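1. I'll drop the sequence and a predicted model, then ask my questions.
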Amino acid sequence: MTNPINKRMIFALSLLTIAVSAVALISIWQSQQIKKFDAEITRFEENRYLTQQLTMAVLDNETGARGFVITAQKAFLEPMISSERKLDELRILLAKRTLNPELATLINDSLSPLIDLRKEFSWQMAALVNSKKYEEAVKLVLEGRGKYYTDEVRRIANKIDTIRNKMLDLKRLENERFIQNSNAVQIVVLILVLIISAFNFRQLVRIFNKQKETELQLRTSEQLYSALFYKSPIAKWIVDPATSKMLDVNNSFCELFQIKPESVIGKSTADIGLANTPGIREAVQQQLAATGCVRNLEYKTTLQNGDIKWVSMSIDPIKLDGKDCFVGASADITSLKEKEQLIAEMNENLEEKVSEKTAELRKNEKKLQELNDSLERMVEHRTAQLSAANKELEAFSYSVSHDLRAPLRGIIGFANIIQEDYGANMQEEEKRLFGIIQKNTQKMGNLIDDLLDFSRLGRKEISKTTIDTQALVKEVIDEMGKSNARTDAVEWIIGTLPSVNADLSTLRQVWVNLISNALKYSKQVSKPVIKIGSYREDDQLVFFVKDNGVGFDEQYKNKLFQVFQRLHSESEFEGTGIGLALVQKIITRHEGKVWATGEVNKGAEFYFSLPQ
């Protein structure tokens, strides 16, 4: 028969076995949950590091673009291009590693488009520099759009870090609750086992539970500490706010400040001498009082070996063994500050050069203005002289032509009287000679009339009005038909003639002279053809009169529009040699041009242009 005590011990051992198994299962589950939490913390820290690297890459991109704008040296494009590659790699990696939908939306919909805008803006500035549009590039920089993109990237990165911190705090609280609940279950089970087997397992169970709990806490602490602190590539340190003493630092901190851990741990920040910049402690206290943390506080510090470094510092509150502490992260931004200083010096030099060039330009503008004023005075003087000479010439021409008409009228009058009184008694030779006198006298009268017209034109005021050119040309042809029977034998080809703004009487004289010339020089052709038309060229209306008459030699066309210049003898074609000169003078006063082309025995083409 089995001893009741043994039965109780067996029962107690069975219960103990069951309880131990339950504790083991709960412990395994707890360990798995803790490992999962550790992995999440590691991922959060790595993502935070990626975010910080992304922000630094944006700053490198901005620095490289600005450096290239200021110096136009290709060397500045390399950091900009490398930062672009780094930006693409970091944001892809960050997007893959981010599982939270809210953070993923921020990265994909806000952060990533801003990075693309920042890159596009950098290449826009580089393109302006490559096109040597330096002023436009500098103006683009001064507009502040690039800085806005960079600041927005920083803001969104900080927002992402804030959300991650909140999520990490929630995970930490959830993990603490889980540990508390699982420990409570273990304690209840162990208490039950202790009650049942108090007579032989009480002390053993207590020792076992305590050992398990210690091992679990130690393992958890080591994992957290290793993942979050020692293995971080960012310089990190823990300080006791009550004593301002350093509790711990990682290897990155020692590398950054070139110092050994034993010379830091247990000493205050003042003893170490790292934050020796005036006002830095007050700035830290002010931000901690306002927000409870410090973000990207930049300061300059002197290391123990005399080197000077610029550092960007962030501080967050944490609890270690129930004690309030601060964990800090420091980044070396010395190279960035040096580049900013270089850019500032270059900007200052550029402003000085711009001021010098502006002063020189104003001086040159003043000289140019003086030269322009002198030239205008000379032009006004020459114009006055030319105007006076033209007036004198016109007055002289009018006076000569007018004075010649008086004796010419006498000759014509006396010739008519002689012909009436003695014409019947004249011999043939006397009649022939008398006819020559009359003909030459008439020719002289026509020449004087043409000279008077030419002279009057110089004094005639041009009164412009809208003229129906089509109707005017038809009217001129009809009037010529009344006095010249040859017009019926002509094939007239008249195109579309647009209305113009001109002086009616003088423009009518132009058409009369050109059409009468075409009739005169095509009278020897069996089938004369006269073509009249127009076309537009730039801001001018061009009209033309073409015939298939005797034409002219192109080498003498410069004489066509000169007074008394003729390309054909008077025995062939009558005329005074003033008609085309009159045409040129009229069109010139209308701010137009006259020209002609022709070929011997193949006709001539006369053109004139008027402003639209």
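-> Now that the structure is in, tell me what you want to look at.

2. Only C-alpha atoms from now on, for both contacts and neighbour counts.
-> Will do.

3. distance of Leu610 from Gly579?
-> 19 Å (Cα to Cα, to the nearest Å).

4. next one: Leu224
-> Taking Cα to Cα, one finds Leu224 at 111 Å from Gly579.

5. this is the other structure I want to compare:
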Amino acid sequence: MPSAEPSPVASPAPPAHILIAEDSGVQAYMLRRLLEEEGYATSVAKNGRLALELAARIRPSLLVSDVNMPEMSGYELCRQIKANPDLCHIPVILVTNLSDPDDVLLGLKSGADSFVIKPYDRTHMLARVQHALSNQHLRSTAEEGPGVEISFHGEKHQITASRAQILNLLMSTYETTAQRNRELHESREELAKRTTELLAANRFLDSIIENIPNMIFIKDAAELKFVRLNRAGENLLGYSRDQLLGKSDHDFFPKNESDHFVAREREVLASGKVLEIAEEPVQTANKGIRLLRTKKVAVLGENGLATHLLGISEDITQQKEMEKEILNLNAILKARAEELEASHKSLESFTSAATHDLRSPLSIIGGYAGLLEKNYASRLDEKGQRYVSIIRDNIKGMAKLIDDLLAFSKLGQREISKASVNMHGLAQQVIEELLQRHPEGSKPRVVLESLPPAQADASLLRQVWVNLLSNAVKYSSRTPNPLIEISGRIDGAEAVYSVRDNGAGFSMDHYDKLFEIFQRLHTDEEFEGNGVGLPIVQRVVTRHGGRVWAEGKVGQGAVFHFALPV
């Protein structure tokens, strides 16, 4: 049997062609893009005349026309389309505002098949297009109306539209009205929401204004009468807001004062610039004259003209009194500082002279003690020789004390010459010198970490390291395993250096005496010394703009820190 021939496949129908009559390029582009995204073919004419010519040439499936166009309106275009036997089958959708009943009558009289109300949304326009295309076949069988004459605005109109046209118009109007109602409902809900938010914002703003510690006042621009005043303003001026509101400055303040206020405020309202008053006396009701720092600014309306004047005032009376007191105290401190400087200079001169005068008798005592030991040693018994030894040791200690006192007094006179100092190298040199003089069997273990450099006087800082490290060696000498740790770091704007030992330590109860001259926290029997080393350290560091402090525990060692500006 011969095989059956395959049935032919029907080719897809071409897309419906829609002609757009629209004089606005933007509106035409948006509508064309909307329709082409849905698969329709489109053509555009920028006025009614060109749309009529193009319709006759391409015979579109649907015409969508704006109403207001040059040369030929959408109503006239629709009438001519419907009057032409070759074109009357083309459904016409008019895009209109329908803002006036006359638009409805014109739409019905023109013979339009459907209507879309501006502004339209995408869904509504597509629904109207699909409806017009789907019911196009009904156009030829639609029953024409018998004709109705109506009177509107004193004129008579003959309406011959079909029931389908009238129904389409009613549907378009209903859909538009429903849409407008939804939008109105949404607008009302949004308005209610915004009103609630505005009320909350106003309450919040009112709360802020009421609780700001500075006086805030508002005056109307016309008469400069108070329309608002916060609680701080009431407390400052001594008047309640009920007394002030609706009144002007002339109702409360002296005339000269009021005239001055008004003149300045008129300048602000005229210029629109902020007026800053650094200090202004104001007569209050119950606090006398107060000094205020005030800012005043014009509040502008929508037309750019000033409607109100806003003022913010801070009571600076107490601040000014404190500034005056501080100036007086500074003057007293300056005088005391000058007296102290003179006293220091006198003390330094006295110390220098005293130490110089002490050297001569001390050297004589030392000389005779030496002669006694040299020439009469054979005649002295053991006790006499011990006396001579005690004299020699005390002479040596006294000489060291004189040298230290002289060095301490010269610290205040010496000019500081700052340069970059290799603190690591300087500390290393001092350690080596100290350990060379120390007995080999009892040398402490020294750990030297990396130290940051400093901007300082190298010779003065050498004395700081000598005194701190000498103390660390001395006070850890009786510890079974003496350990000295030296470290440094940058901390903000300071370079901090530390010397830690595991020796005798000290009690923090006596910390206030630690850096006082001649004050010692250990007896001579425990550790020798004269109480000048740490005061020298403190004086050198403070002259460099730094600071010194320490921490310690009895029997558990101590750590001394000093910091210098970076």
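-> Noted; the coordinates are in hand. On a predicted model such as this, the values are computed, not experimentally measured, just so you know.

6. Work out the TM-score between the chains.
-> With the length set by TM-score structural alignment, normalised by the length of the second structure, the two chains reach a TM-score of 0.50; 325 aligned residues with a Cα RMSD of 3.9 Å.

7. returning to what we had before: who has more neighbours, Leu610 and Gly579 of the first structure?
-> More crowded of Leu610 of the first structure and Gly579, by other Cα atoms under 10 Å: Gly579, with 25 against 20.

8. what sits against that one?
-> The contact partners of Gly579 of the first structure, taken as Cα atoms under 8 Å, 6 or more residues apart in numbering, are Asp450, Asn513.

9. how close does it get to Val510 of the first structure?
-> Counting by Cα to Cα - Gly579 of the first structure and Val510 of the first structure are separated by 9 Å.

10. repeat for Ile494 of the first structure
-> 16 Å.

11. Show me what the longest strand anywhere in the second structure is packed up against.
-> In the second structure, taking DSSP state E as the definition, the longest strand is strand 289-300. The contact analysis (3 or more Cα pairs under 8 Å, 6 or more residues apart in numbering; DSSP states H and E) places strand 289-300 of the second structure against helix 255-271, strand 275-283, strand 306-315, helix 317-375.

12. most packed of the ones you listed?
-> Highest mean neighbour count of these: strand 306-315, a mean of 20 (counted as mean count of other Cα atoms under 10 Å).

13. Show me where the stretch 501-612 of the first structure has its helices.
-> 504-521, 579-589 (DSSP state H, counting those that start in this stretch).

14. does Asn372 of the first structure sit in a helix, a strand or a coil?
-> With DSSP: H, G, I helix; E, B strand; the rest coil as the basis, the three-state label of Asn372 of the first structure is helix.

15. Count the residues that sit near it.
-> Neighbours of Asn372 of the first structure using other Cα under 10 Å come to 12.

16. With Val512 of the first structure instead?
-> 20.

17. what sits against it?
-> With Cα under 8 Å, 6+ apart, Val512 of the first structure has these contacts: Val476.

18. in stretch 533-545 of the second structure, what counts as buried?
-> Gly533, Leu534, Pro535, Ile536, Val537, Gln538, Arg539, Val540, Val541, His544 (16 or more other Cα atoms under 10 Å).

19. For Ala550 of the second structure, see how far away the nearest residue in space to the fifth one that is not next to it in sequence is.
-> When you say that, I think you mean Val537 of the second structure. Nearest non-adjacent residue to Val537 of the second structure, counting by Cα to Cα, 6 or more residues apart in numbering: Val464, 5.0 Å away. The gap separating Val464 of the second structure from Ala550 of the second structure is 14 Å, by Cα to Cα.

20. Check Glu190 of the second structure too.
-> From Glu190 of the second structure to Ala550 of the second structure the distance is 69 Å (Cα to Cα).

21. Give me the more crowded residue out of those two.
-> Regarding Glu190 of the second structure and Ala550, a neighbour count based on other Cα under 10 Å identifies Ala550 as having more, with 17 against 12.

22. List the contacts of that one.
-> So Ala550 of the second structure contacts Ala558, Val559, Phe560, His561 (Cα under 8 Å, 6+ apart).

23. Could you give the number of residues near the nearest residue to the first one once chain neighbours are set aside?
-> Distance criterion Cα to Cα, 6+ apart; nearest residue to Ala558 of the second structure, sequence neighbours excluded, is Gly552 at 4.1 Å. With neighbours defined by other Cα under 10 Å, the count for Gly552 of the second structure comes to 20.

24. His561 is in contact with Gly552 of the second structure, correct?
-> No. Judged on Cα atoms under 8 Å, Gly552 of the second structure makes no contact with His561 at a distance of 11.5 Å.

25. So Cys325 of the first structure: helix, strand or coil?
-> Relying on three-state DSSP, one would call Cys325 of the first structure strand.

26. State the distance from it to Arg409 of the first structure.
-> 129 Å.

27. same check, this time on Val510 of the first structure
-> According to Cα to Cα, Val510 of the first structure and Arg409 of the first structure sit 29 Å apart.

28. who's more crowded, these two?
-> Applying other Cα under 10 Å to Val510 of the first structure and Arg409 shows that Val510 carries more neighbours, namely 21 against 14.

29. Nearest residue to the more buried one in space, please, no chain neighbours.
-> Using Cα to Cα, 6+ apart, the nearest residue to Val510 of the first structure is Val583, at 5.2 Å.

30. Around Thr214 of the first structure, how many other residues sit close by?
-> 12.

31. show me where the first structure has strands.
-> Applying DSSP E to the first structure gives strands spanning 235-240, 245-249, 294-302, 308-320, 323-332, 464-467, 491-494, 500-503, 529-537, 540-547, 593-598, 604-611.
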